[in-house]
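Asker: Sharing a sequence plus its predicted fold:
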Amino acid sequence: MSRDEVREAAEELADSLVKEHGVRSRWDGDRVKIKGAGVDGVMSFDDGLIDVSVKLGLLTSMFEGPLRREVERFLEEHVS
């Protein structure tokens, strides 16, 4: 995928997380910071790779599995 296509997929993923999980997102170059109640993360892309790193608080940690599956599903469908 081209850099623009990877960025577009990353933007769609960030938008999906905002809508589905009520987090806020803020872009800084090729990184988007994701923050919400019990959620603090960064998503970046470089050289065709997307890196998603999320820290979950104690109460939100029970959603790790569903959140991980949602991110993986989205990337499988949109990044190939």
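Answerer: Thanks, I have it. None of these values were measured; they are calculated from a predicted model.

Asker: Please make it C-alpha for all contacts and neighbour counts, starting now.
Answerer: Fine.

Asker: how near is the residue lying closest to residue 13 once chain neighbours are set aside to residue 10?
Answerer: Nearest non-adjacent residue to residue 13, counting by Cα to Cα, 6 or more residues apart in numbering: residue 74, 6.9 Å away. For residue 74, the distance to residue 10 equals 10 Å [Cα to Cα, to the nearest Å].

Asker: another structure for you, compare them:
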Amino acid sequence: MGYNTINDVARYVSDIIRPGAKIYCEFNSAAGRHRPTVLKSPLGLVVLEPKDAPDAASGNIYTVVTAYTKRTAHGVLVGNVK
């Protein structure tokens, strides 16, 4: 795949989260803090988690929970990366 070292992790994540990548969500958080999953085949998927960020224009940011080569996301298609 071309991602052989720990230094390649950020590049792997950014190669998945590209314009047009599909965004899925399982909507399974009782607290309403749902983790969206961004999918781009054939590379894999990235699971994100919302975090409060008062300094951000929107008031929140998304951090990476995990990324792996699984190619099928669970949940409802909610949009695409712009």
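Answerer: Happy to help now that I have it. If you're wondering where the values come from, they're calculated on a predicted model, not measured in any experiment.

Asker: Any idea what the TM-score comes out to?
Answerer: In this superposition the chains share a TM-score of 0.30, using TM-score structural alignment, normalised by the length of the first structure; 35 aligned residues with a Cα RMSD of 3.0 Å.

Asker: Now the helix or strand harbouring the residue nearest to residue 13 of the first structure: buried residues?
Answerer: Residue 74 of the first structure is part of helix 64-78, with elements assigned from DSSP states H and E. Buried residues in helix 64-78 of the first structure, counted by 16 or more other Cα atoms under 10 Å: 74, 75.

Asker: Show me what the biggest helix by length in the first structure packs onto, helices and strands only.
Answerer: With secondary structure taken from DSSP state H, the first structure has its longest helix at helix 3-21. Counting contacts by 3 or more Cα pairs under 8 Å, 6 or more residues apart in numbering; DSSP states H and E, helix 3-21 of the first structure is packed against strand 24-28, strand 39-46, strand 49-56, helix 64-78.
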